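>>> Sequence and predicted structure below; questions after.
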Amino acid sequence: MGDAMSTGCSLTVRNGGVVVLSVVEEVDMATAGAVRRALHDLLDERPDTLVLDLRRVAFFGSSGISALVGAAHRADRLGVRLVVATTRRGVLRALEITGAADLVAVVASPEQAVASSVPEPRDGARIRFTQGVG
């Protein structure tokens, strides 16, 4: 996990079995491997919910999508709820275009993932972006 920390990732553990992995700047070929390893390491701990916080990510490329898709399949096998938190249009668009939004729930913030009932993925909607209240 130390490698991921050097690429703009931080980890927050919240009450109730929720872990938040926050990523900043870019998820591209240079950084996606560290993000992938961090996601897999955290999934191995089997939290109830793992939130990938992409609110401060300016670019989420195909390598990031690949890491997310792999993590979504792994989370499904392990019974972990994987949620993406972002309001960035570019990130939302990448999730929608690639179909990654069909594999995970998408919310505006980690707090929303914790506080509210997040729709389960694979419900037929192209993207489940829930606007924050307030």
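All right, it came through fine.

>>> From now on I want contacts and neighbour counts done on CA atoms only, so please keep to that.
Will do.

>>> Mind jotting down where the helices sit in this protein?
Applying DSSP state H to the chain gives helices spanning 2-5, 32-44, 62-78, 89-98, 110-115.

>>> how far off helix 32-44 does the longest one point, in degrees?
Right, helix 62-78. 10 degrees (axes from the mean of the first three to the mean of the last three C-alpha atoms, to 10 degrees).

>>> contacts for the longest strand seen in the chain?
Looking across the chain with DSSP state E, the single longest strand is strand 49-60. Strand 49-60 has contacts (C-alpha atoms under 8 Å, 6 or more residues apart in numbering) with 17-28, 42-43, 80-88, 90-91, 94, 108-110, 113.

>>> Of those residues, select the buried ones using a PyMOL command.
PyMOL command restricting those to the buried ones, with burial defined by 16 or more other C-alpha atoms under 10 Å:
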select buried, resi 18+19+20+21+22+23+24+25+26+27+28+42+43+80+81+82+83+84+85+86+87+88+91+94+108+109+110+113
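
>>> adding another structure so you can compare the two:
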Amino acid sequence: MSDLPTSAMVILRASARRYETASDSVTASDPTALLVELLVDLDLSTVDRFRRSFKSLLHEASGARPAIGDLIVLDLSRVDFIGVDGASALVDAKELAAGYGLELALVTATRGVEHALAATGVSQIFTCHGTVASALAFGSSHLGALTDLAY
């Protein structure tokens, strides 16, 4: 994937996204979700960095509430592989988000990700979507700006 050592890689990128609404006008009070893109495969070499980065992201994002709303969309569309340790880390991330009062939804756009989550049983505990747009549409039923962040 990259020649950089894992510790030097940016593995998460986060930004606030407004929910899709029927209204054409956007106001500062419109609810947002936190979109987090995972930029690397989630395996033994990256799982600890993911856990640390996600925890740091949640800690920082919690100070921006209610601006981030009640939903985190974790976009896995750039991910080709998730190992067993990675699937476990996703479960931990969901539990950590719940501790902050946030729902964690996944974008599982690749066959490899969908297969890994199904094989480990993890897909049964997540709300999974094929696209970011469908995840944000799901989020519009929830209540609810961060600047772009990288971890």
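Right, received. Where do you want to start? As the structure is a computational prediction, the values presented were derived from the model and not from experiment.

>>> deepest of the helices of structure 1, which one?
Of all the helices of structure 1, helix 32-44 has the most neighbours on average by mean count of other C-alpha atoms under 10 Å, namely a mean of 20.

>>> helices or strands up against that helix?
Counting contacts by 3 or more C-alpha pairs under 8 Å, 6 or more residues apart in numbering; DSSP states H and E, helix 32-44 of structure 1 packs against helix 2-5, strand 18-27, helix 62-78.

>>> thinking again about what came up before, how close does the longest strand of structure 1 sit to structure 2?
Compared with structure 2 after the fit, strand 49-60 of structure 1 shows a mean deviation of 0.8 Å (mean C-alpha distance after the TM-score superposition for structure 1).

>>> which residues in structure 2 does that strand align to?
Strand 49-60 of structure 1 corresponds to residues 71-82 in structure 2, going by TM-score structural alignment.

>>> Just the terminal-to-terminal distance for the matching stretch.
One end of stretch 71-82 of structure 2 sits 22 Å from the other (C-alpha to C-alpha, to the nearest Å).

>>> ok now do the residue mapped onto residue 101 of structure 2 from structure 1, which residues does it touch?
Matched to structure 1 by TM-score structural alignment, residue 101 of structure 2 sits across from residue 79. Going by C-alpha under 8 Å, 6+ apart, residue 79 of structure 1 touches 46, 48.

>>> burial of the counterpart of residue 12 of structure 1 in structure 2, as a residue count?
Residue pairing (TM-score structural alignment): residue 12 of structure 1 is matched to residue 15 of structure 2. Residues near residue 15 of structure 2, counting by other C-alpha atoms under 10 Å, number 17.

>>> Verify the stated contact: residue 15 of structure 2 with residue 57.
No: using C-alpha atoms under 8 Å, residue 15 of structure 2 is not in contact with residue 57; the gap is 10.7 Å.

>>> What separation do you get for the residue nearest the centre of structure 1 and residue 65 of structure 1?
Most central in structure 1 under C-alpha atoms, centre = their mean is residue 52, positioned 2.8 Å from the mean C-alpha point. In this view, residue 52 of structure 1 and residue 65 of structure 1 are 12 Å apart by C-alpha to C-alpha.

>>> just residue 38 of structure 1 next, same as before
Distance of residue 38 of structure 1 to residue 65 of structure 1, given as C-alpha to C-alpha: 15 Å.

>>> In contact with residue 88 of structure 1, which residues?
Applying C-alpha under 8 Å, 6+ apart, we find residue 88 of structure 1 in contact with 54, 55, 56, 57, 58.

>>> If we use 10 Å, what do you get?
Residues in contact with residue 88 of structure 1 (C-alpha atoms under 10 Å, 6 or more residues apart in numbering) are 54, 55, 56, 57, 58, 59, 60, 108.

>>> Can you show me which of those carry over to structure 2?
Retained in structure 2: 54, 55, 56, 57, 58, 59, 108, out of the contacts of residue 88 of structure 1 (criterion both residues aligned by TM-score structural alignment, their matches' C-alpha atoms under 10 Å).
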